[in-house]
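Peer 1: Sequence isn't available, so here's the structure alone:
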């Protein structure tokens, strides 16, 4: 299995190299030359596997250059039951008769990003050791990516982390998780701007090949294909668990639909990959918040990202993104893997601020199964309140966006699953608004908000960021 760039300017490379490089040398994103496929019979043969074992099976289809025994060791370490609250790692929980939550927030930072980051931390340390290299991770976070990356990589040999976050745009809990870490290989930088400004800085420095190579830069944002492949696993797991109670004949024809709260399009892209690989998914339902550029695109075919000034600060802050990096990987599939055509669209995006694919709009749902919807603050409050009243379960605002939009796409005979995004503990204000009480902190995090915080505030300046990294990078 080799990987290429969406823009056509990269020689095929193995999985290990894509982990270290992150962004492709031509500015594109890495994708498999050919996506692996798995028969339904083979998926059925995995039904009794534990989560680490299933992860080994799925990721091995991509990481063909890593010895199977090493990959199994990494997955066992990443998905160790001591790191996750649920012994299943990813439990499925019905909320009423029609919708089931896929519990992706059982890990150390209480967010779904742990599912990929815990694997990526193990894989990066292995690859760097094998190649006797160091890596300086440059990332951007709108909330949960940063803490998940830092918790996965703190203290790892040969790795430093430089994590950008939008100043004042994350919850107090999210800031405390990141900024309270004291490991010397962790550097938090609060940028005066929004997430898209942070993401643009990452892309600018990653696109400067001379600086990137001189300072050994890599990424752990969802532009890193290692995260996408690790997230594919839980779509296989979700179908297997959702059909456990069915007989063999019924399972052979049972599809599920999955709703995904979406900001940077990475999580739902993993579902797109899983569907193409063979998981019986009828619909992938994209749930946006008020920053609904992606919903607009999938409804109209016109992709028009907003400026930083037009990006709303919402009560589901991890989705406050107006330019979704991973959409490029989906468009690459849409244009038949034509790197020249894709590069042309992104040139239009740079010069005109948008591109028009209305001629392809029907294919989004008919061929790729993707539909979408938008949720507002009022929707989130109402959904948190109704789920709690009906089931006693408290959900976070991003998951509430998902549940609200999922309710619009229910179909008889098709189980609807919603990917849980984070624990409600991370967003106490909106939970209190919805149900009149603040969610309790887990006992092991009781003193988190009182810890000293360490963060460098910085203007939206590539020059200042270069200087900061140059002074602290591992070489």
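Peer 2: On my side now, so go ahead. In this text, all values refer to a predicted model and were calculated from it rather than measured experimentally.
Peer 1: alpha carbons only for contacts and neighbour counts from here, please
Peer 2: Fine.
Peer 1: what about the strands in the stretch 201-350 of the chain?
Peer 2: Taking DSSP state E, counting those that start in this stretch as the test, the strands found in the stretch 201-350 of the chain are 217-218, 256-261, 281-288, 302-303.
Peer 1: distance between the last one and the chain's centre?
Peer 2: Centre-to-centre, strand 302-303 and its host chain are 22 Å apart (Cα atoms, centre = their mean, to the nearest Å).
Peer 1: And the second one, by the same measure?
Peer 2: Here the centre of strand 256-261 is set off from its chain's centre by 14 Å, with Cα atoms, centre = their mean.
Peer 1: Which strands or helices does that strand pack on?
Peer 2: Helices and strands touching strand 256-261, as assessed by 3 or more Cα pairs under 8 Å, 6 or more residues apart in numbering; DSSP states H and E, comprise strand 281-288, helix 397-406, strand 416-419.
Peer 1: ok, second structure coming up, stack it against the first:
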């Protein structure tokens, strides 16, 4: 299995090379040269597998430069019972609608599902090659803590995580900033998430700086993250169906497009997915694209701080991978669109809009703060389950796209304990906090506050990189 760049400027390389690269040298994103296919018979043969075994099977379709036995050992370590006491259970909400519980890991967010594998495979490949890696990333809330918990104490890896100062929940901040491991570095940037992400892309795009400091990525620009997320779409389909070929729809709260991109790829590989329902919050750039065919990211001044803060994103770093498919995998067209985006602040693919739903199964909708509150309240009253604000966005939009006889799985993005203020406002009660995390916000916090300036981050990295 070899990987290419969405912009066409990279010779095909194997998985372990792109694992350590992050962005491709031409600024594009890595994708398989050809997408592996899953037959109905193969899907059926996987019904009795554990999550770790299924992950080894699915990831093995993308990874042929790690021995099969080693890959299984890595997935068994990533998805061990002590890491995930429960793993991706279905949680019924009402007839035909269930949550896929992706938030049972160490940081209570769906990012753990891929990041725990990434931590294992990073350490394995670096040890095999005798290399070190400095991971540079940006987070709007959940990626940072999931990456840091997966990589804390790992040999040969240091993490430098940028987050928007004052724009995460208190619990999210505490999860990240309370870590005292020597290989973890938290940088709170005076700006919004998109500006943090711009700094990461600027430093990763400076090939001299990137090579001198062995920069890598754990954001969803890293293909391994996307590949690992495909696994839970297969797992969810297997648990929601009893018959070969039965259709399932998935609703996905989405800001950076990585989570739902994995669903798109699973569908392209042959998993019988009917609809991919994209749920946006008030920062509805992606919803606008699927409604109009025009992609129009917004500046920091027009990016709202909302009660589903992990989706307060106006430039989706994974969207380019879907655009690559939409324009028939034409790298020249992708380069032209990215040039239009840089020059004009937008690009127009409205001529291809009919394909979004008809060919690729995408529909989209928007949820507001009032929608979140009413959805959290209604779900609690109907099912006794508390859901977090992002999952509430997914449920709200999903209910407008139900089809008779087709199960709807809403991807749970976090446990409500991470967003207690909104849960209290919606229901009048505080969500339960796991015993191991109850004193988290009282623990000392270690982080650096910086102005929104790539040169300041670069200087910090020079002084602290492995």
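Peer 2: Yep, it's here. Because the structure is predicted, anything quoted here is derived from the model rather than measured.
Peer 1: Could I get the TM-score for this pair?
Peer 2: TM-score of the superposed chains, computed with TM-score structural alignment, normalised by the length of the second structure, equals 1.00; 466 aligned residues with a Cα RMSD of 0.5 Å.
Peer 1: show me where the stretch 51-200 of the first structure has helices.
Peer 2: For the stretch 51-200 of the first structure, helices defined by DSSP state H, counting those that start in this stretch occupy the ranges 51-59, 68-78, 113-131, 144-153, 172-179, 195-207.
Peer 1: Most tightly packed of those helices?
Peer 2: Mean neighbours per residue, mean count of other Cα atoms under 10 Å, is largest over these for helix 144-153, with a mean of 26.
Peer 1: out of the helices of the stretch 51-200 of the first structure, nearest to residue 367 of the first structure?
Peer 2: Within the helices of the stretch 51-200 of the first structure, the stretch nearest residue 367 of the first structure is helix 51-59; the backing value is 23.4 Å (Cα to Cα).
Peer 1: about what we covered before: I'd like the helices and strands packed on strand 256-261 of the first structure written out as JSON lines, with distance to residue 100 of the first structure and mean neighbour count added.
Peer 2: What follows is these, written out as JSON lines (distance: least, Cα to Cα, whole Å; neighbours: other Cα atoms under 10 Å):
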{"stretch": "strand 281-288", "distance to residue 100 of the first structure": "14", "mean neighbour count": "26"}
{"stretch": "helix 397-406", "distance to residue 100 of the first structure": "9", "mean neighbour count": "28"}
{"stretch": "strand 416-419", "distance to residue 100 of the first structure": "5", "mean neighbour count": "28"}
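Peer 1: Turn these into TSV, columns for distance to residue 211 of the first structure.
Peer 2: Formatted as TSV, these follow (distance: least, Cα to Cα, whole Å):
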stretch	distance to residue 211 of the first structure
strand 281-288	35
helix 397-406	36
strand 416-419	38
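Peer 1: among these, which is nearest residue 472 of the first structure?
Peer 2: helix 397-406 (34.8 Å).
Peer 1: in the second structure, what residues pair with that closest one?
Peer 2: Under TM-score structural alignment, helix 397-406 of the first structure corresponds to residues 389-398 of the second structure.
Peer 1: Have a look at how far, on average, the matching stretch is from the first structure.
Peer 2: Here stretch 389-398 of the second structure, set against the first structure after superposition, deviates by a mean of 0.1 Å using mean Cα distance after the TM-score superposition for the first structure.
Peer 1: Check the offset of that stretch from the chain's centre.
Peer 2: 16 Å.
Peer 1: Give me the contacts around it.
Peer 2: Outside stretch 389-398 of the second structure, the residues within contact range by Cα atoms under 8 Å, 6 or more residues apart in numbering are 251-253, 277-281, 307-308, 310-311, 364-368, 371-373, 375-376, 408, 410-414, 416, 419, 422-423.
Peer 1: need the contact list for the corresponding residue of the first structure for residue 229 of the second structure.
Peer 2: Taking TM-score structural alignment, the alignment pairs residue 229 of the second structure with residue 231 from the first structure. Residue 231 of the first structure makes contacts with 115, 116, 267, 270, as judged by Cα under 8 Å, 6+ apart.
Peer 1: Could you check which residue of the second structure pairs with the first one?
Peer 2: For residue 115 of the first structure, the equivalent position in the second structure is taken to be residue 113, counting by TM-score structural alignment.
Peer 1: What of the last one?
Peer 2: Matched by TM-score structural alignment, residue 270 of the first structure corresponds to residue 262 in the second structure.
Peer 1: my guess is that match contacts residue 226, does it?
Peer 2: Yes - counting by Cα atoms under 8 Å, residue 262 of the second structure touches residue 226, with 5.6 Å between them.
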